[in-house]
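What follows is a predicted structure for the sequence shown.
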Amino acid sequence: MRLNKKQWIQVLLSLGVAVWIFWFLYKDVKFQSLLDALRETSFTLIGLSILVSLLGFYLRAWRWKLLIEASENASVSTGRTFVALMIGYLANLLVPRAGEVARCGVLAKTENSQMGKLFGTVLLERTFDLFFMLLTVFLAFVLERELFSRLLSELISLETLYQKVSGLIPLLIGGFSVFVIFIYLVFQKYRDAGIVKKIRHFIRDMLTGLLSLKDVKNQLGFWSSSTAIWITYYLTMLLVALAIPSTASLSLSSVLMVMVMGSIGMVAPVQGGIGTFHALVAFILMAYGLSDEEGKIFAVIIHSSQVLTIVGFGLISLGVFFKITAVKASKSL
């Protein structure tokens, strides 16, 4: 995936913001404190957390395979979707949100799949991820409602937020309506132009991918894997919490709240959630009585273990991808 000058500037700006947030958070944390914490950390549990996270990646690859097969009526191996997925995660560490396009591009080359349909299945995946994330947030709210309510009231005024949002609703509806009408008129005027035909074809394929859920034969597998993916996220967080003495006494519901805050931090448009993940995880751990330093050390340990896992398996997957494409190229000669 090639980036133009403007995109490179955006990437460098987001990386600069991420690095600045990370530096600001950790400028007062002594390196010796991190080394002391690592000496007391159970690397057996850290290793188990990595294995669990890899299981989550595999389940995500398998779930994607179900959607692709429903969209294209063609068989796809889970190994190929896993390779594409890990390369996508690796791309996200370099360019925020590039991973979704990257993994579709990888699978399009290795499986000769249609890019539009693949992107549609990814959008559907992300829709369900958002749905399960909201369910997780709701569960955390129910289990930790007192802490949740207190933190929310400290951060924002609910009454002020409601007033601002309600005042913007008419403007948002009007602006969206004008945008839809404008796009419709442009498409009507230039419907026979080559670029418009390509866009229409891509959108049609994307909608086919989005609607592929109803054609998934293994509905039980799809829904159970979607649930299991979030369970692996939780178990990964729990195992790391148990591995570090300062967080080993956290309750199960407290770990769930930490996971929720970490998930929100990963949504930020910076490379790999750098900085934002650490800030939110450290913030919530301080609410549970940990010191500022202990919260930041926990955040850097779990984030680093996941980043190293993605880099390692992402590079291996990249090698596998180059080998597959080289074999395909040699056969076509």
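Arrived safely. It should be emphasised that the depicted structure is a prediction, and the values quoted were computed from it without experimental measurement.

When you work out contacts or count neighbours from here on, use the C-alpha atoms and nothing else.
Will do.

shouldn't F321 be in contact with T110?
Yes: contact criterion C-alpha atoms under 8 Å: F321 and T110 qualify, at 7.5 Å.

residues near G47, how many?
16 (other C-alpha atoms under 10 Å).

Report all helices and strands that the helix or strand it falls within contacts.
Per DSSP states H and E, G47 falls inside helix 43-72. Counting contacts by 3 or more C-alpha pairs under 8 Å, 6 or more residues apart in numbering; DSSP states H and E, helix 43-72 packs against helix 78-94, helix 115-143, helix 194-210, helix 219-243, helix 292-332.

Tell me the buried residues in that helix?
45-50, 52-72 (16 or more other C-alpha atoms under 10 Å).

ok and that helix relative to helix 292-332, angle-wise?
Angle of helix 43-72 versus helix 292-332, following axes from the mean of the first three to the mean of the last three C-alpha atoms, to 10 degrees, is 40 degrees.

Would you pull up how far helix 43-72 lies from the middle of the chain?
13 Å (C-alpha atoms, centre = their mean, to the nearest Å).

what's the angle from it to helix 194-210?
120 degrees.

buried residues in the one helix or strand L285 maps to?
Using DSSP H and E, L285 maps to helix 276-287. Within helix 276-287, the residues scored as buried using 16+ other C-alpha under 10 Å are T276, F277, H278, A279, L280, V281, A282, F283, I284, L285, M286.

then this one, side by side with the first:
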Amino acid sequence: MSKKSFIKFLKIAIPLGIGILVIYYSLSAATPEERATLWKNIKGANPVYIAASLVFGTLSHLSRAYRWQYLLQPMGYHPKLSNRFMAVMAAYLANLGIPRSGEFLRGALLTTYEEVPFEKAFGTIISERIADFIMLLLVVGFAITLQTDMLLTYLKEQNINPLYTVAFLIFAVGGIVIGFKIIQRAQAGILVKLKNFMNGLIEGMQSILNMRNKWAFIGHTLFIWVMYVLMFWVIKFTIPEISYASTAVILAAFVIGSFAISVTNGGIGVYPISIGALFVFFGYSKEGGEAFGWIVWGSQTLLVLVLGALSFLFLPILNRKK
């Protein structure tokens, strides 16, 4: 195995291994009665609410694909909605294998099937992520407002500090800006090619400032995040104990899940365990909380697996002329 292949293997294996170890530790630490209760809660989940969650999730993905056009239009590109949607779903599927690899794949698919330069497509994706990060911060702020003392105490006990994420992003953006300025002064060699790539990337990112449909973009962004919260919130009705949880508690669990999902491939293991720990913190049973987490994670992961696989299948079929 070459060094490059080995590094690629580690990028997949290490996060996946962490998730499997977390699952094993959690289940092995539980008593037979606790495991039986957890399984009972999962098996007894009302499929109507799971179906509603899947509908909300699908609507959020469709809205994301539709919103993407507002960033591509200022540069003169008009890819088909079907291709944009399939690129989004294929990207989510890729993230289950290698975290954050989906963004690169999404841009590459639009380049392949719609002839949008990769650097410009990827620039629009970065702009999208900035908008989504702002929304996440707003949700975090609202959740902390509703449960300030308890949520901050929980974050402290779990050694989770959202400020570290913000500081890292500020540091990363600062480094990128400095790197851009250095590369922009290049006059020859590979740095010139890199400068041209960077210019296309910047053009893609600046499209968010030049789009004509700013309010429609904002509307879709709000809709996407409302759907995210709804697909999470509606699952509470599948667990009798959790069905009485307040909106503040559910929103706090949503925030914890949002941070946990980036730790391993698609949040495997860590996502349901973190949510279960939060529900325990608020006085609910570990079995009920973890069952809630597993149902949310399992249903949305299944949705990504199905729609992502179908996207990989139909992209070349529907674009065979290209």
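Perfect, thanks for sending it. Small disclaimer: the values here were computed from a predicted structure and weren't measured.

Need the TM-score from the superposition.
Scored by TM-score structural alignment, normalised by the length of structure 2, the superposition of the two chains gives a TM-score of 0.88; 310 aligned residues with a C-alpha RMSD of 2.8 Å.

that older thread, now distance to L220 of structure 1 too, for the buried residues of helix 276-287 of structure 1, in JSON lines please.
Compiled in JSON lines, the buried residues of helix 276-287 of structure 1 are given as follows (distance: C-alpha to C-alpha, whole Å):
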{"residue": "T276", "distance to L220 of structure 1": "35"}
{"residue": "F277", "distance to L220 of structure 1": "32"}
{"residue": "H278", "distance to L220 of structure 1": "35"}
{"residue": "A279", "distance to L220 of structure 1": "37"}
{"residue": "L280", "distance to L220 of structure 1": "34"}
{"residue": "V281", "distance to L220 of structure 1": "33"}
{"residue": "A282", "distance to L220 of structure 1": "37"}
{"residue": "F283", "distance to L220 of structure 1": "38"}
{"residue": "I284", "distance to L220 of structure 1": "35"}
{"residue": "L285", "distance to L220 of structure 1": "36"}
{"residue": "M286", "distance to L220 of structure 1": "40"}
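
for the residues you listed, which one is nearest T247 of structure 1?
L285 (8.5 Å; C-alpha to C-alpha).

residue in structure 1 matching K80 of structure 2?
Structural alignment (TM-score structural alignment) places K80 of structure 2 against S77 in structure 1.

so the helix holding L285 of structure 1 corresponds to what in structure 2?
Going by TM-score structural alignment: helix 276-287 of structure 1 matches residues 270-281.

next one: stretch 242-257 of structure 1
Using TM-score structural alignment, stretch 242-257 of structure 1 pairs with 237-252 in structure 2.

Quick check: buried residues in that stretch?
Applying 16+ other C-alpha under 10 Å to stretch 237-252 of structure 2 flags F237, T238, I239, I242, A245, A248, V249, I250, L251, A252 as buried.

How about stretch 126-139 of structure 2?
Result for stretch 126-139 of structure 2 [16+ other C-alpha under 10 Å]: buried residues I126, S127, E128, D132, M135, L136, V139.

Distance of P47 of structure 2 relative to I242 of structure 2?
16 Å (C-alpha to C-alpha, to the nearest Å).

tell me the contacts of whichever residue in structure 1 pairs up with Q206 of structure 2?
Aligned by TM-score structural alignment, Q206 of structure 2 pairs with L211 of structure 1. Neighbouring residues of L211 of structure 1 by C-alpha atoms under 8 Å, 6 or more residues apart in numbering: S71.

what's the match of stretch 242-257 of structure 1 in contact with?
Contacts of stretch 237-252 of structure 2 (C-alpha under 8 Å, 6+ apart): 41, 44-47, 49-50, 139-140, 143-144, 146-147, 151, 229, 233, 236, 279, 282, 284, 288-289, 291-292.

Let's see that with 7 Å instead.
Under the criterion C-alpha atoms under 7 Å, 6 or more residues apart in numbering, residues N41, A45, N46, Y49, A143, L146, Q147, L151, W233, K236, G288, F292 lie in contact with stretch 237-252 of structure 2.

Can you add distance to F259 of structure 2 and give those residues back as CSV?
As requested, those are arranged in CSV below (distance: C-alpha to C-alpha, whole Å):
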residue, distance to F259 of structure 2
N41, 25
A45, 25
N46, 27
Y49, 24
A143, 14
L146, 18
Q147, 17
L151, 14
W233, 17
K236, 20
G288, 21
F292, 17
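
Give me the buried subset of these.
N41, A45, Y49, A143, L146, Q147, L151, W233, K236, G288, F292.

how much space is there between the third one and G175 of structure 2?
Same thing as Y49 of structure 2. Applying C-alpha to C-alpha to Y49 of structure 2 and G175 of structure 2 gives a distance of 45 Å.

ditto for the first one
Counting by C-alpha to C-alpha, the separation of N41 of structure 2 from G175 of structure 2 is 47 Å.

picking that back up, out of the helices and strands packed on helix 43-72 of structure 1, indicate the one that is most buried.
helix 78-94 (a mean of 23; mean count of other C-alpha atoms under 10 Å).

how far does it sit from the chain's center?
That offset, for helix 78-94 of structure 1, works out to 12 Å (C-alpha atoms, centre = their mean).

Could you check the angle it makes with helix 292-332?
Going by the same axes, to 10 degrees, helix 78-94 of structure 1 makes 130 degrees with helix 292-332.

List of residues touching helix 78-94 of structure 1?
58, 61-62, 65, 98-100, 102-103, 106-107, 271-272, 310-311, 313-314, 317-318.

before we move on, what about stretch 297-309 of structure 1?
By C-alpha under 7 Å, 6+ apart, stretch 297-309 of structure 1 touches L34, V240, H278, V281, A282.

could you measure the last one against I316 of structure 1, distance?
For A282 of structure 1, the distance to I316 of structure 1 under the criterion C-alpha to C-alpha works out to 32 Å.

same question, the second one
Taken as C-alpha to C-alpha, the spacing of V240 of structure 1 relative to I316 of structure 1 amounts to 25 Å.

One more: the first one?
According to C-alpha to C-alpha, L34 of structure 1 and I316 of structure 1 sit 29 Å apart.

just the fourth one next, same as before
Between V281 of structure 1 and I316 of structure 1 the distance is 30 Å, computed by C-alpha to C-alpha.

coming back round to it: ok, the contacts of stretch 297-309 of structure 1 vs W8 of structure 1, which is closest?
Nearest to W8 of structure 1 among the contacts of stretch 297-309 of structure 1, with distances taken as C-alpha to C-alpha, is H278, at 24.8 Å.

No more questions from me, cheers.
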